[in-house]
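1. I'll drop the sequence and a predicted model, then ask my questions.
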Amino acid sequence: MKKVLAAMLALFFMLAPVSGYAAATFALEMNASKLQRGEQLMLSGMAEGDVNVKIVGPDKTTFYLDVIESAGGSFKKTITIPKEADFAPYGVYHLAASNGAATLSRTFAVTDENGNYPPEQSEGGGNGIGIAPPSNAIPADAGTATGSDIQPDKAPNGTYIVGGDTFTSAAGQAGGAVTIKLPDSSGTSGNALEFPAQALETLKSKNKDLVIASDNGTVRIPAEAIAAGNAGQETNIRIVLNTALTDDAKNAIAGSIGSNADYHGIGAVITVTIQLVSGGTATEIHDLGKPVTVRLKLTNEQAKLIAANLAGVYYVNGSQLEYVGGKAENGTFTFPANHFSTYAILEYGKSFVDMKGHWAEQAVKSLAAKHIVTGVDEQHYVPGRGITRAEFATMLMRSVAWNGKADVPAGANPFNDVPAGQYYAGAVTQAASLGIVTGYQGAFRPNDGITREEAVVALVRAAKYFDLSAPGKGAPAFADAKSISAWAAAAVNEAWTTGLIEGDGKQFNPKKSVTRAEVAVMIGRLLPAGSL
């Protein structure tokens, strides 16, 4: 009988379609359906290829996110349930695991030692017997204010807390911001900071920012950046800063980089989580009403791994990278953030086969790392090709945006030949709003090649958005100076004296087209020396 059954099963798998076989080889097992804080959840099973796992907690926030590698057709992962209530609330957790097109779902519960958990956090919410949700009230005098600085108290569950009265006291003595100073090592421990949401209204009414500082970084948050809604008396803001290179952060970076070998991490990350906590519910706030400023301090080891002009800050979400920029000074990266999750400092060492040994190689490599210039394809930059007026305006405005010095005013497109929807339309409109480019009787002529004198005029106009120091060079003595248009002559002289253009000073060739190599060097001279 067993031989007959085995033969039938073998025949079934031989005749089954490939997709059905792939689904059958994906299996998932858990070691328990109920766990206590501090215990381990063990996942195992069969899969061909990586398994993506996401666990959502009872508060509807992401509890765990990972990509588990399979070996020999099987996989295994151990997840430790945190001991802290903030990170592992009681209740039902929903797990989804995907492998290719197949997805499996499981649930488990985090309970107390008796196998129970608060019913108000269970699936469906509440048990109908009148148990009140947990109190989120923070003592009004929690924390100590010294001037505008606040030292938070530490609650029994490990959360740092600050009360409303303490906020009010600090805000009354603050200049531009109230600063909460977290203890050393808190940035790598992942401890939460919690304070009443109404404290943001106090700061907003006094036009003050909130600065959260740890030993390895700070986050400066305008009060209006976090939408707390009509926050009640016991609604809190919970913020978690973590600069540790956790498994989640590693997986997010690896998933975002994929197979692109041009990117290289140095282990410097910051993960920021902001939640609005009311009763037993925590709602994550991802998008911010106003950009915040983040400063991430590098360790000595991380600083040694940085390659000048190639590093930048990237938002990573596990599937793609979003270049943020960032400025480095004295071992600290400063960058703006419009939304929160995980940010990493990565090097982008893009190389083009036609730039090896070229006189503009370093300039192109540096600007490519800042995503100011790109190749014509993945392998080629084509340094000797001419550049159009649209391409030049786009590169120039990327450099202005990278420098973060210009608040570009909203304005209507002044040109009749720059249609909406073109890749360069926004950059050209912004450049015109800032007075960097002008047209010809209402036309911009985007597809025309840009001449050296046209490029230099725009370059000099853009230079006011950069911190340039004149090298003290005298006026140029170009033999073809009379060929320079009258409207460009002053700009050419200024570009020479400030070092934006160089050479032997004998010929300027004002009507000659600018090449892609030349424009990279020109724009590169706008940027601070040794900038990252």
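-> Yep, that arrived. Residues are numbered from 1 along each chain as shown.
2. Please count neighbours and contacts with C-alpha atoms only from this point.
-> Noted.
3. Could you state which residue of this structure sits nearest its centroid?
-> Geometric centre of the chain, nearest residue: Tyr315, 2.2 Å, by C-alpha atoms, centre = their mean.
4. I figured that residue hits Ile345, correct?
-> No: counting by C-alpha atoms under 8 Å, Tyr315 does not reach Ile345; the two are 9.0 Å apart.
5. could you list every residue that touches the residue nearest to the centre of the chain?
-> 321-324, 341-344 (C-alpha atoms under 8 Å, 6 or more residues apart in numbering).
6. One more: Arg106?
-> Neighbour list for Arg106: 94-96 [criterion: C-alpha under 8 Å, 6+ apart].
7. Distance check, it against Met8.
-> As judged by C-alpha to C-alpha, to the nearest Å, Arg106 and Met8 stand 31 Å apart.
8. can you give me the helices for the stretch 151-300 of the chain?
-> Taking DSSP state H, counting those that start in this stretch as the test, the helices found in the stretch 151-300 of the chain are 164-173, 186-189, 198-205, 247-257, 300-305.
9. Structure two is appended below for comparative analysis:
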Amino acid sequence: MKSFTNRFGWLAVLAFVFMLLSGCVAPTGGYPNPMSFNISPSLSVNEQVYIRYSDRTPPSFSSVGPGTENLSLIPDANKTMVGFYVSDGNTSWVPKYNYGLLAPNSVSFSNLSETKPLEPASYAVMQGKPAINTEHKGFVNVTFAVYGSTGNLLETGRTEVFAHSNSDEMFFNTDPSDVNQSIPFGPGYTRIDTVTEGFSSYTEHGLVTFLIKSDTTDISSIPLQLFSGSNFIYDYASAQAVAADKDDLEIGYAPGNTANNVTNNLTLPTTGLSGTSITWTSSNPSVISTTGAVNRPSSSDANVTVTARVYKTGSFENKPFNLTVKQADSAPTGGGPSSSTPTTTIKIDGADVDTKVTRETSADGQSVTKVSVDADKLTNAFGQKDLITLGISNSDPIVKVDIPTKALLNIASSNPNAVAQIKVDGASYSLPVSVIKNLPKDATVTVTITKLSSKSNDDVKATAQKQGSTQLVTSAVDFTVTYGVQEVTDFKGEYVARTLSLTTSADFNKSTAVWVDENGKMHFIPSIFTTNGDSTEVTIHSPHNSVYTAIQSNKTFTDLQGHWAKADVELLANKLVVDGVTASTFAPDSQITRAEFSSLLVRALGLVEEKGTPSFTDVKATDWFANAVGTAQKAGFITGFEDGTFKPNANITREQMVVMIQRALKFVGKDAQANTNVLNKFNDQTTIAGWARDAAARALAANIIQGTSDTTFAAKENATRAQSASMLKRMMQYLQFIN
């Protein structure tokens, strides 16, 4: 066993990881002996042990419950094992391990929680060019950095990474202590030096390196893909598309403008010709926003760098543009930063405080109030409280609030659940201090609340009217949070609260808040309506920033008259969660496919459908549901089947649907608790699959699902459109996403 320990020391000296002792054992023929796994500490909820094979067929896995410390697996005798890992359905990682420590054919896992990454792998980036490996002739080192969905390098833990190409490609299995020797693992297994098609490894400090057979450092002909568990995190073809779109990317200038002479708004592309997505950051958002809006400075020219992030399926590159924004010819009335910095009175929890305030004018001519919050005053105001409210009384359509990160970090250290609510005329934004815990202390967080200009708001109203809805607020509102040159668009799955004040009464069953995408389309967002006297307010819970408004609709379907699900379906239709099969019919008793329900689940949680193809072999990028299924897979709602398929067009069963819902509850952080004994009331409870029993019990306890009768659960029965709508409505009410 000494050879295994020595190998890890050797890898550390080389500063990269080659493998997980992956690929070091393979059946020599015949049916191999079972492998036993000894696990310390025991598996937690949803955690399973997997065997990875070189050909990318679905891994063998253990169907066991929490608390398991010992289990046995029989590998496929016709395949080559290249690794073992643990996964909770979202995050996949490699614990510390030893072979044959307790018995032949045994693997001992340890430090499960210590080696688990903080979040699932989302994408990988090749680090420089491949390098010739001087020790193993004919092989090159290919190193990747692995990132989570928040864009953070997964420096802690040991994220499992599986590299896959085609059957002709060869990966080297490096173990200098026992090259060409039999591993003392047990009968039926032999170490091999190389393996074709695929190889498994894990990250060290966020990096992972594979040795791939190639006589040159140009591996462009190798169709390399990376996976972590079931997450698709890198594709060489996507990397080529990113490189091409980066080279072609240009900013659009107004007539007479150049990079050295910017006086008007810029056009910043959001998609590339090769299907990439493009997002932007600005070194000075107050001069050039991330949408290209330009606010010319009043005192002198400003040098600003806007940087494009070109992204596609696990690959991205940045392209900076250095620009000079010319000083304004003359300050408009009330425009530009004030020559003085007057002190005005702002209220924190109702108490007056002196705060620095400046006045500006936005690129589209709207008045801006900028408030700079004093760090000490904010810290003192919080004390031991979970919530403080910063009230700003003015009529300006745009309010910017600068908050020193140092103050928020200090507050978070003593009270990680603290929330700073910024309240302006007709709107508010609640900033959880936890979402900024990884920012540098010298940064400044800026929360901007913008009522859209008359023209932009008219466009939003027109969209609502076109779909038969009425806008319930005076103006749609754009909420943004920035720090330094970064705009925060993703809150690590946390649903951040903001409010809008309504200008009219509303029927809560027919009303909803919506977010408006860059194409002007409206989407449901979780929202609760409340009334206090004559005033009505909607509280929005969203995991991303955007433009928001509130609407009321009156959608009905002719084929729902007298149907048991009429109220539920019409409620969700008016909230833009479900659609009819035609403008006037819903087909409530028709069955619903797995792809259709996945799309509804993504919509019901207010998630943005991210572009990109999921890793399922039967889902193409051109499929109408590809983005929704990919988003659901990334969020952990779906995992597909053992053969690598999703079966999108298959009808979904009630037990499949309830498992997806339970995973959605876990994603939001409001998982229901229950014992599977609650299922005993159903005469057919034994027909509920083992993988669905826990989810079914939890959903039953939360009143999200009911039996088809008092004594029948009907787990294998295909769900109908009406049943899916009813379950989604109960789920959303349980999450407090609707009234």
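-> Structure received. Every value quoted in this text rests on a predicted model; they were computed, and no experiment measured them.
10. Would you mind saying which of the helices of the stretch 151-300 of structure 1 lies nearest Glu502 of structure 1?
-> helix 300-305 (32.4 Å; C-alpha to C-alpha).
11. what residues does the closest one touch?
-> For helix 300-305 of structure 1, contacts defined as C-alpha under 8 Å, 6+ apart pick out 266-268, 331.
12. Closest one to Leu41 of structure 1 out of these, please.
-> Closest approach between these and Leu41 of structure 1, by C-alpha to C-alpha: Gly267, at 27.0 Å.
13. counterpart of the closest one in structure 2?
-> By TM-score structural alignment, Gly267 of structure 1 lines up with Val473 in structure 2.
14. so how many other residues sit close to the closest residue to its match other than its chain neighbours?
-> Nearest residue to Val473 of structure 2 in three dimensions, chain neighbours excluded: Leu502, at 4.8 Å (C-alpha to C-alpha, 6 or more residues apart in numbering). Using other C-alpha atoms under 10 Å, Leu502 of structure 2 is surrounded by 23 other residues.
15. How much space separates Leu502 of structure 2 from Leu431 of structure 2?
-> Between Leu502 of structure 2 and Leu431 of structure 2 the computed distance is 22 Å (C-alpha to C-alpha).
16. Ok, Val488 of structure 2 next?
-> Val488 of structure 2 sits 12 Å away from Leu431 of structure 2, taking C-alpha to C-alpha as the criterion.
17. okay, the two: which has more neighbours?
-> Applying other C-alpha under 10 Å to Val488 of structure 2 and Leu431 shows that Leu431 carries more neighbours, namely 20 against 17.
18. That one contacts Val419, correct?
-> Yes: if you go by C-alpha under 8 Å, Leu431 of structure 2 and Val419 touch, sitting 5.5 Å apart.
19. and stretch 557-568 of structure 2, which stretch of structure 1?
-> Per the alignment by TM-score structural alignment, stretch 557-568 of structure 2 matches residues 352-363 in structure 1.
20. Find out how far that stretch is from the centre of the chain, if you would.
-> Relative to its parent chain, stretch 352-363 of structure 1 has a centroid offset of 29 Å by C-alpha atoms, centre = their mean, to the nearest Å.
21. Between the two ends of that stretch, what distance do you get?
-> 12 Å.
22. who touches it?
-> 375, 378-383, 517-518, 520-521, 524.
23. Using a markdown table, please lay out those residues together with distance to Arg461 of structure 1 and neighbour count.
-> Formatted as a markdown table, the contacts of stretch 352-363 of structure 1 follow (distance: C-alpha to C-alpha, whole Å; neighbours: other C-alpha atoms under 10 Å):
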| residue | distance to Arg461 of structure 1 | neighbour count |
| --- | --- | --- |
| Gly375 | 26 | 16 |
| Glu378 | 32 | 11 |
| Gln379 | 33 | 13 |
| His380 | 30 | 14 |
| Tyr381 | 26 | 21 |
| Val382 | 27 | 17 |
| Pro383 | 24 | 22 |
| Ala517 | 21 | 22 |
| Glu518 | 18 | 22 |
| Ala520 | 17 | 25 |
| Val521 | 17 | 20 |
| Gly524 | 15 | 19 |
